[in-house]
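> Got a sequence here, can you model it:
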Amino acid sequence: MQFGIFTVGDVTPDPTTGRTPSERERIKAMVAIAQKAEEVGLDVFATGEHHNPPFVPSSPTTMLGWIAARTERIVLSTSTTLITTNDPVKIAEDFAMLQHLADGRVDVMLGRGNTGPVYPWFGKDIRDGISLAVENYALLRRLWREDVVDWEGRFRTPLQSFTSTPRPLDGVPPFVWHGSIRSPEIAEQAAYYGDGFFHNNIFWPKDHTERMIDLYRTRYAHYGHGTPEQAIVGLGGQVFMRRNSQEAVREFRPYFDNAPVYGHGPSLEEFSAQTPLTVGSPEQVVEKTLSFREYAGDYQRQLFLVDHAGLPLKTVLEQIDLLGEEVVPVLRREFAKNRPADVPDAPTHASLVAAAAADTDTDAVKA
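Below is the predicted model:
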């Protein structure tokens, strides 16, 4: 099972000091967070894509390429790449290039985004969101898997004898996660292709998350990719830790109360009771995270949000230290207990290359 960090890249004033970091500071902080995540033994660093203030990660592959040059092991991902407003040709090229630069330590999470004005900024209509996601991904898959593509659709100019370059590393595209918190159509899309489904459940109660994941698992099996238990599932979560739970609540409360995405709404206690948010000791984070398996089943990837709402970099790096030293080792051990042998690990470039080679050998034997 993979554990990691995801960031939304918000530039938010620190409510305890009133200081707002510069965009440069925030971008550099995200790089430092990725390096720290690798240092403490986490598996994944993922960055969102946003094109509006107060967020800075408008070019995820640029950032991930920079991080790739400064790390050796950690998997680099997005959370998410906007399949609706990006040209699938450019996604195909950018992520294949990143694969080569990062020696395969790359996957991608596709999503529609949650900022309505982005659509017209890129010449799209939000009412076409689902249709764009379906059509653009169908093209993206072909661009990665076919050397020469002829294609015509609704939302971009036709392609004639087009070859996307560079080709995917070792002939194997990055593994794709489809990220959604509320759209059953996206769960269906992930299931249809046998891809991963990531439910970033940071805002949602567990019964909603359970319904979405059950839908994906059921449809994954329907399309013949394996049993429902073998479907590839990822979850989000957000944490703030101190050794003492009362200290954690006291320190985090002003950040929660003024956060750009959920501040000035439910209280910290109400939000924590209804969602995966955990503010407390490392032991409390372990306990709550382990409870996710009760409604999501055995899953493959757990990403934590730790750097939002104006938290200073020093505090964020302390959170990652606690994850690496006291939380993730326990989670690895406990999630491994009673995990059925036929539940797969999270796909990696190496495992995908091996699977492709096995398929080739099987086809050769049949021939």
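
> alpha carbons only for contacts and neighbour counts from here, please
Will do.

> what's the neighbour count on G265?
G265 has 13 neighbouring residues, counting by other Cα atoms under 10 Å.

> For G310, see how far away it is.
G265 sits 17 Å away from G310, going by Cα to Cα, to the nearest Å.

> just I130 next, same as before
In this view, I130 and G310 are 33 Å apart by Cα to Cα.

> and what of I202?
For I202, the distance to G310 (Cα to Cα) stands at 17 Å.

> Second chain to compare with the first, below:
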Amino acid sequence: MQFGIFSIGEVAPDPLGGRTPTEHERIKAMTALAVRAEEAGLDVFAVGEHHAPPYVCSAPPLLLAHVAARTRRLILSTATTLVTTNDPVRVAEEFALLQHLADGRVDLMTGRGDTPDVYPWFGQDLRQGHELARENYALLHRLWREEQVDWRGRSRARLDGFTSTPRPLGGVPPFVWHAAVRSPETAERAAYYGDGFFADNLHGPVEHHARLVDLYRTRYAEHGHGTAEQAVVGIGGQVFVRARSQDAVREFRPYFDRSRAYGGRYSLEECAARTPLVVGSPDEAVEKILGFREAYGDCQRQLFAVDHGGLPLKTALEQIDLLGERIVPVLRRELAVGRAPAAPPGPRHPATRPRAGALG
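Sure thing, here's the model as predicted:
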């Protein structure tokens, strides 16, 4: 199983110190997080796409290309790429080029996003969101697999014998995850294509996303890609750990209370009980994360947010170190026990090789 971190690039004030980082500082911080993730022995770094304040990463391929030059092993992914408002031709070109720059260490996570305003900004209609996602991904899928594409659709100009360049590295496209917060249509699309499904869960009840995963697994098998156990599942969440659980709760509470995602919905204790949020000691974190297997089955990837809600860079780097030293090694060992023989490893491009001892 692969473990990593993701960032949505939010610029938020630190409720303890009161200071808000600049956009420049926040962008540089995301690169620092990625480099530290590789140093800590994690497998994946992912970054989300947003086009309005308070977020700064409007062009994930550019950031990931910079990270690719600073790392050697880390798998680079989006979390997510807006499949509804991005031109599939540009996505095909940019991520194939990124594949070559990173020697295959590239994934793509597609999603519809959670900002309705973005649709008119890019000349699209929010009411056509599901249709845009369906049509745009169908074209992207073909562009990476066919040398010459003829295309007639509703969302973009026609294509006649079009060849996307560069071609995917070694003829193998980036692995695609379809991310959803609540959409069964997304789970169905992932299953139809035999792609991965990512339960994009930062603050939702675990049981809700477990139902989406079950739907995806069932439909993956029905579409003939393999058994339900062979489906490729990723899960998200946030972690905040300290040596003592009471210290973790005390330190994280101000960030939780003022978070755009969490604040005002329910208490920290209620959220930690119902959602993937992990706040406590390393041992408590391990225990809760191991419990996700009961809800989701054997998964291929787990990503953690470590810099959400105004957490300063220093604190986020400490979280990565704790993941690498105290949490992920235990999870690798424990999750290998009883893993279904049919469960696939985490996706990797053939041009890459797992590091020694990894249980990807």
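
> what's around K337 of the first structure, how many residues?
Neighbours around K337 of the first structure, by other Cα under 10 Å: 9.

> Same check on K314 of the first structure?
Counted with other Cα under 10 Å, K314 of the first structure comes out at 10.

> ditto for G170 of the second structure
Each residue near G170 of the second structure was counted by other Cα under 10 Å, and the total is 12.

> got a list of contacts for the longest strand along the first structure?
Counting by DSSP state E, the longest strand found in the first structure is strand 233-241. The contact list for strand 233-241 of the first structure, computed with Cα atoms under 8 Å, 6 or more residues apart in numbering, reads 196-202, 213, 248, 252, 276-282, 285, 299-306, 319, 322.

> once aligned to the second structure, how far is that strand on average?
Superposed on the second structure, strand 233-241 of the first structure shows a mean distance of 0.5 Å to its aligned residues (mean Cα distance after the TM-score superposition for the first structure).

> How about the secondary structure of L303 of the first structure?
Assigned by DSSP: H, G, I helix; E, B strand; the rest coil, the conformation of L303 of the first structure is strand.

> Please verify my assumption that it contacts G4.
Yes - counting by Cα atoms under 8 Å, G4 is a contact partner of L303 of the first structure at 4.7 Å.

> ok so, going back, neighbour count for I130 and G310 of the first structure, which is higher?
G310 (25 against 17).

> Please spell out which residues along stretch 161-177 of the first structure are buried.
By neighbour count on 16 or more other Cα atoms under 10 Å, the buried set for stretch 161-177 of the first structure is 163-169, 172-177.

> Just the ones of the residues you listed in strands?
Those of those lying in strands (DSSP E): F175, V176, W177.

> Closest to V89 of the first structure out of those residues?
Nearest to V89 of the first structure, judged by Cα to Cα, of those is V176 at 15.5 Å.

> Quick check: what element follows the longest strand of the first structure along the chain?
Next helix or strand after strand 233-241 of the first structure toward the C-terminus (DSSP states H and E): helix 245-257.

> average gap between that next one and the second structure?
Relative to the second structure, helix 245-257 of the first structure is 0.5 Å off (mean Cα distance after the TM-score superposition for the first structure).
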